[in-house]
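Asker: got a predicted model here, sequence first, then my questions.
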Amino acid sequence: MPAASANSKSEPSPTTEPSGKSPAPRAGRDRPGRPAPRLTAQERRNAAERAERRAATLKRLEKSSGKLATAAIARMDDQLGWYRRMPPEHRSWIGLVAQAGIAAFTEWYRHPEAARAISTDVFGTAPRELTRAITLRQTVELIRTTIEVMEEAIEEVAAPGDEADMRESVLVYAREIAFATAQVYAQAAEARGAWDARLEALVVNSLLSGDADEGVLSRAAALGWGQPSQVRVVMGSAPDGDSELVVEAIRRAARYAKLNVLTGVLGKRLVVVVGGDKEPVHAARALIGQFAPGPVVIGPTVPDLLSATRSAHAAAAGLRACAAWPDAPRPVLADDLLPERALAGDQAARRQLVEEIYTPLDEAGSALLETLSVYLEQASSLEGAARMLFVHPNTVRYRLRRVTDVTGYAPSDVRSAFTLRIALALGRLTSAAEPGRAGV
């Protein structure tokens, strides 16, 4: 007996390894993920009954789909005033969507485990124009109405005992169709935004190139451009980064400032066409934070969009000439850069200086031109100019005030004196080029 006892101690237990550890799980029986236990007879009968009820419900649902779609459309016509006011073509589209939605639910109910693109099944029957003709809010109302009709028909459509399962299926499908609707409208908004951005850039480029015509007006109107009485172009350097983000930042700033704008990034330049009756510098300051560091130039105000080419050309010329005036304000008017633009070869600026300064002074009498010339170019004071002209200093003072009245520029101001001096030089060159006209 003791020997037997000793042998019994030395033999390993069937539930332990010789080392004392638990045995490894046996393949096919103890491993995790082993096949599910076989169903009992009662469980098999219950599963068969559920499948039979679901098949009966599916058959009744297929027969009732047309009736459900008709009921949904009738309720829309009864409850949704905007639906009744829609043109027949749009109402037909909505009818197609309602029918497709119920048909898609039927197919989804047949194969609930299959992943299907509900948006394609439902919204693929209607043209893309539907998202423009019907707002997202209206689409939500249409879906809610259709789902309500389906929920109310559950007792009639579902097979006896299958009502709860069908009600749960309708709720799950309603969630899926809601996400599909959001996806369709999000994709439409993205596509429309990309198209609008390209169209907006085309309008801005047409204004810069001088190709503005009635087609530009129609394209601008499609972008929401109104008919402002004042238009100007603001131009500066574009910041680094995604141009779409830059354009969107300009739009946000414009909405906040209640400005009507068209904008685009053209190469390294950020161009904004601003409409509205706000003072030009004040309007530009509302947008200036979106420009890259450096000068920002405001073109002259014009009466309409077709005339904005002139404002754009002046702003572009001013941007090129800003290097000659390092202390220029930001933003700066293109008209304040007339002397720098003239020196840079801008013919429009040269004509403007002659027409707005030299010609009015010439027509006001030779005394004003002579006095201004002596004061700016030969003398450094009123007294010095008076001695050279052999007149009293008060006479010089009076004539210089007349120069300010005629031109808007004060000879005693350093910046204005620079502009006047450039205008005098250009006026003399113009006079010398015209036969029979002598300059001062």
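Answerer: The structure has been received and is ready for your questions. Numbers count the residues shown, from 1 in each chain.
Asker: can we go C-alpha only for contacts and neighbour counts from here?
Answerer: Will do.
Asker: so who does Glu377 touch?
Answerer: The contact partners of Glu377, taken as Cα atoms under 8 Å, 6 or more residues apart in numbering, are Arg421.
Asker: how much space separates it from Pro127?
Answerer: 74 Å (Cα to Cα, to the nearest Å).
Asker: what do you get for Pro435?
Answerer: 70 Å.
Asker: repeat that for Glu151.
Answerer: From Glu151 across to Pro127, the span is 28 Å (Cα to Cα).
Asker: in stretch 358-372, what counts as buried?
Answerer: Using 16 or more other Cα atoms under 10 Å as the test for burial, stretch 358-372 gives Tyr358, Thr359, Leu361, Asp362, Leu368, Leu369, Thr371, Leu372.
Asker: which SS class is the first one?
Answerer: Going back to what we said before, that points to Tyr358. Secondary structure, DSSP: H, G, I helix; E, B strand; the rest coil: Tyr358 is helix.
Asker: my guess is it meets Thr419, correct?
Answerer: No - Tyr358 lies out of contact with Thr419 (Cα atoms under 8 Å); the separation is 10.9 Å.
Asker: what segments of the stretch 301-440 of the chain are helices?
Answerer: Applying DSSP state H, counting those that start in this stretch to the stretch 301-440 of the chain gives helices spanning 308-321, 338-343, 347-353, 359-364, 366-377, 382-389, 393-407, 414-433.
Asker: before we move on, what about the stretch 51-200 of the chain?
Answerer: All helices of the stretch 51-200 of the chain, identified by DSSP H, counting those that start in this stretch, fall at 81-84, 88-110, 118-123, 130-133, 136-152, 154-157, 163-209.
Asker: show me what the third one is packed up against.
Answerer: If you count contacts as 3 or more Cα pairs under 8 Å, 6 or more residues apart in numbering; DSSP states H and E, helix 118-123 packs onto helix 88-110, helix 163-209.
Asker: hold the first one in mind and look at this next one:
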Amino acid sequence: MNSQHQDVPGAADDRDRVRADTARRLERSMGALGTAAVTRMEERLGWFRRMSAEDRSWIGLVAQSGVAAFVDWFRSSGSGRPAITVEVFGTAPRELTRSVSLQQTVDMIRVVIEVVEAQVGSLAAPGGEQQLREAVLRYTREVAFSTAKIYARAAEARGAWDARLEALIVDALLHGDSEDGLDTWGSALGWSHTPVIALAGQAPEETGTKVLDDLRAAARRMGYDVLAGRQGNRVVVVLGVGGRYQEEELPVAAAEPLAALFGPGPVVVGPAVPELRAAGASARAAISGLRAAAAWPDAPRPVLADALWPERALQGDGDARRSLVERVYLPLNGAGSPLLDTLSVYLEHASSLEATARMLFVHPNTVRYRLSRIAELTGHAPSDGRGSFVLRIAVALGRLAAVSRE
């Protein structure tokens, strides 16, 4: 039926005349349509009523611009009809995407279209009502695609900006910047969780930022705040992990699910700190541990930076040296000479209870008791291979420090 109608001479000219008449009617009604759309939004959209006057004016501008663009689009016909692009939103898109979510924008477009559809009967020229309804439906679909493009581009720009800001924060932390600016930057990224830990490891062999994207996605799925930066082949991640772990299990438990995303080699976890501005200490400890981890081939993955104190100390890390002295040597020294003497003799005699007892002229059970006290005070058992290594380095550093103070 339609094809027969199209073959009638003059039918196309009639449709063009009807379209032109409808376009003129629409043009005369643009102001009223825009005003009606804003009024309807105030009635139906609570988020619109709560907006500032400036933001509502942006929405009004978008509504007017959308109606005007529809009139221009409708006036054209056939292959010459202009495509709907982001320009349909005039000068507002950047401000709009900052103040209004995508869902709110969809609600806004729906209201504008409803206002136009409700007045199709009075807006269309005689014989043009169906033509106008079909045009409204098609235009609505194309505007929806245009809106999605705007928000997609805004999301891409935001993602790129976030990545640059993350890299800036990580770099500032590694260089010891503890200014209030770190909190401001963190707030811009939505940072809210504490305590904070840092991870350091090697990047996978593939180039680019994929490892950073994977780490961010995995951390956010677990509910963490995350900052990630890549420095050459090294990747540093800072996590705000919230209160889901006990303090003693926090660093490793939080880091374990992410360790597999790093490249081969050790993954080192810095100590937990109470806030983002203090995260530099955790990040620097993690990197120091990453440099020194090669000296402990059997280290777990991930491994605590504090567990690498001996290796870090041998490499010249002053914080690790001080930690060994303060947390291992000084407790032993403060407990009295019997413990230090017993430990020294025990280590020098291949961890032999009997040989140590003979050298000290005490019963082997006395040696056992003293060794257990050493383990309680320091957290390192002299009879354990790793523990004896930590204790040996700590005692040597403590004695050197005592000599330097004399």
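Answerer: Ah, there it is. Here the structure is a predicted model, which means the values were calculated and not measured.
Asker: that older thread, Serialize the helices of the stretch 51-200 of the first structure to JSON lines and add fields for mean neighbour count and distance to Thr263 of the first structure.
Answerer: Shown next, in JSON lines, are the helices of the stretch 51-200 of the first structure (neighbours: other Cα atoms under 10 Å; distance: least, Cα to Cα, whole Å):
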{"stretch": "helix 81-84", "mean neighbour count": "13", "distance to Thr263 of the first structure": "35"}
{"stretch": "helix 88-110", "mean neighbour count": "19", "distance to Thr263 of the first structure": "34"}
{"stretch": "helix 118-123", "mean neighbour count": "19", "distance to Thr263 of the first structure": "34"}
{"stretch": "helix 130-133", "mean neighbour count": "13", "distance to Thr263 of the first structure": "24"}
{"stretch": "helix 136-152", "mean neighbour count": "17", "distance to Thr263 of the first structure": "27"}
{"stretch": "helix 154-157", "mean neighbour count": "18", "distance to Thr263 of the first structure": "54"}
{"stretch": "helix 163-209", "mean neighbour count": "16", "distance to Thr263 of the first structure": "7"}
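Asker: can I get those helices in a markdown table including distance to Arg60 of the first structure?
Answerer: Below are these laid out as a markdown table (distance: least, Cα to Cα, whole Å):
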| stretch | distance to Arg60 of the first structure |
| --- | --- |
| helix 81-84 | 30 |
| helix 88-110 | 10 |
| helix 118-123 | 21 |
| helix 130-133 | 31 |
| helix 136-152 | 13 |
| helix 154-157 | 6 |
| helix 163-209 | 12 |
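Asker: okay, which residue is most central for the first structure?
Answerer: Centre of the first structure computed as the mean C-alpha position; nearest residue by Cα atoms, centre = their mean is Glu248, 4.7 Å away.
Asker: map that one across to the second structure for me.
Answerer: In the second structure, the residue paired with Glu248 of the first structure is Asp213, using TM-score structural alignment.
Asker: got it, and Val203 of the first structure?
Answerer: That one, Val203 of the first structure, aligns with Ile169 by TM-score structural alignment.
Asker: what's the answer for Val140 of the first structure, then?
Answerer: With TM-score structural alignment as the criterion, Val140 of the first structure lines up with Val106 in the second structure.
Asker: not counting sequence-adjacent ones, nearest residue to that match?
Answerer: Sequence neighbours aside, Ala144 is the residue nearest to Val106 of the second structure in space, at 7.6 Å (criterion: Cα to Cα, 6 or more residues apart in numbering).
Asker: what does the one you found correspond to in the first structure?
Answerer: Match for Ala144 of the second structure (TM-score structural alignment): Ala178.
Asker: return the distance of its match relative to Ser119 of the first structure.
Answerer: Look at Ala178 of the first structure and Ser119 of the first structure: by Cα to Cα, they are 10 Å apart.
Asker: then Ser416 of the first structure?
Answerer: According to Cα to Cα, Ser416 of the first structure and Ser119 of the first structure sit 67 Å apart.
Asker: re the thing from before, closest to Leu306 of the first structure out of the buried residues of stretch 358-372 of the first structure?
Answerer: Ranked by distance to Leu306 of the first structure (Cα to Cα), these are led by Thr359 at 28.8 Å.
Asker: right, and that closest one touches Leu426 too?
Answerer: No - contact criterion Cα under 8 Å: Thr359 of the first structure and Leu426 do not qualify, at 10.6 Å.
Asker: off-centre distance for stretch 146-162 of the second structure?
Answerer: Centroid separation between stretch 146-162 of the second structure and its chain, computed with Cα atoms, centre = their mean, to the nearest Å, is 16 Å.
Asker: so what touches that stretch?
Answerer: Residues contacting stretch 146-162 of the second structure (Cα under 8 Å, 6+ apart): Ile84, Thr85, Val86, Pro93, Arg94, Thr97, Leu102, Thr105, Leu189.
Asker: likewise for stretch 122-141 of the second structure?
Answerer: Residues outside stretch 122-141 of the second structure that contact it (Cα under 8 Å, 6+ apart): 15, 18-19, 21-22, 25-26, 29, 70, 74, 84, 109, 113, 117, 120-121.
Asker: what about the equivalent of Gly90 of the second structure over in the first structure, neighbour count?
Answerer: If you follow Gly90 of the second structure across to the first structure using TM-score structural alignment, you land on Gly124. Counted with other Cα atoms under 10 Å, the neighbours of Gly124 of the first structure add up to 14.
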